[in-house]
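Visitor: okay, predicted coordinates and the sequence, questions at the end:
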Amino acid sequence: MVVCAALLTAAAVVTLYRVEKGPSMLDRVVALDVLVSTLIGCLALVSLWFGREDLVLVLMVLALVGFVGAVTLARFAASEPEEERRILTEAEAAAAEAAELEDEESMGEDSR
């Protein structure tokens, strides 16, 4: 039981690193799906340790929610253009916002 708990903890830590670093949105979606699976494993371990059969329903619901969420996020991530599949850094977001403002100003001057 201790070995299983240690392995699940290590899997959760590695998965959280992948959620944080990315690099693409699809990588993050897969990592979140793995994190839900790790949570299901932890809950199954707790259920086994304490002999609680009532947690099996919670495991099934969590598995269903995790599956539906992963499929939904993967569908939306797959339909995004390639350049929008990652989260921008602060510098990239500021540069994109400045470019949009510049375009709006130039459009305003053209209409006068």
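Guide: Great, that's in hand. This structure is a prediction, so every number in the text was calculated from the model and none was measured.
Visitor: rest of the way, CA atoms for contacts and neighbours
Guide: OK.
Visitor: for this protein, what spans make up the helices?
Guide: 2-21, 25-50, 55-79, 90-110 (DSSP state H).
Visitor: ok, second structure coming up, stack it against the first:
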Amino acid sequence: MILIDVGLAALGAVFVMVVVRVVRGPTAADRLVASDLGFFVFISMTALVGARVGSEWVFDIVLVAALVGFIATVWLARMVGRSRTSRREEPWEPRSE
């Protein structure tokens, strides 16, 4: 039980850092990665609370949430990749004299 409490405290500290990165992130990609990490930290905290309480149905919810989070991560990564390639300019070429 003590290890679960220590894990919850550590994940809580990580979650605070994630919130700071979401608020202060210089780019949208930084905010996206931080929010994705925050989602998985929240799932981890939920799993630890389920282990602490001894509830078996929480793990089904955690499994489904992890799968949905993975699919959302792949989809958002593709969207960020597409937006970067659509805004890409032609490479700079020096003038020939």
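Guide: Thanks, I have it. Bear in mind that the values here come from a model prediction, so they are computed numbers and not experimental data.
Visitor: still on that earlier bit, check the helices of the first structure for me and report the most buried one.
Guide: With neighbours taken as mean count of other Cα atoms under 10 Å, the helices of the first structure reach their highest mean count in helix 25-50, at a mean of 18.
Visitor: what's the mean distance for it versus the second structure?
Guide: Compared with the second structure after fitting, helix 25-50 of the first structure has a mean deviation of 1.0 Å; criterion: mean Cα distance after the TM-score superposition for the first structure.
Visitor: which position in the second structure pairs with Cys4 of the first structure?
Guide: Matched by TM-score structural alignment, Cys4 of the first structure corresponds to Gly7 in the second structure.
Visitor: contacts only, for the residue lying closest to its match once chain neighbours are set aside.
Guide: The shortest distance from Gly7 of the second structure to any residue other than its chain neighbours is 7.7 Å, reached at Leu48 (Cα to Cα, 6 or more residues apart in numbering). Listed by Cα atoms under 8 Å, 6 or more residues apart in numbering, the contact set of Leu48 of the second structure reads 4, 7-8.
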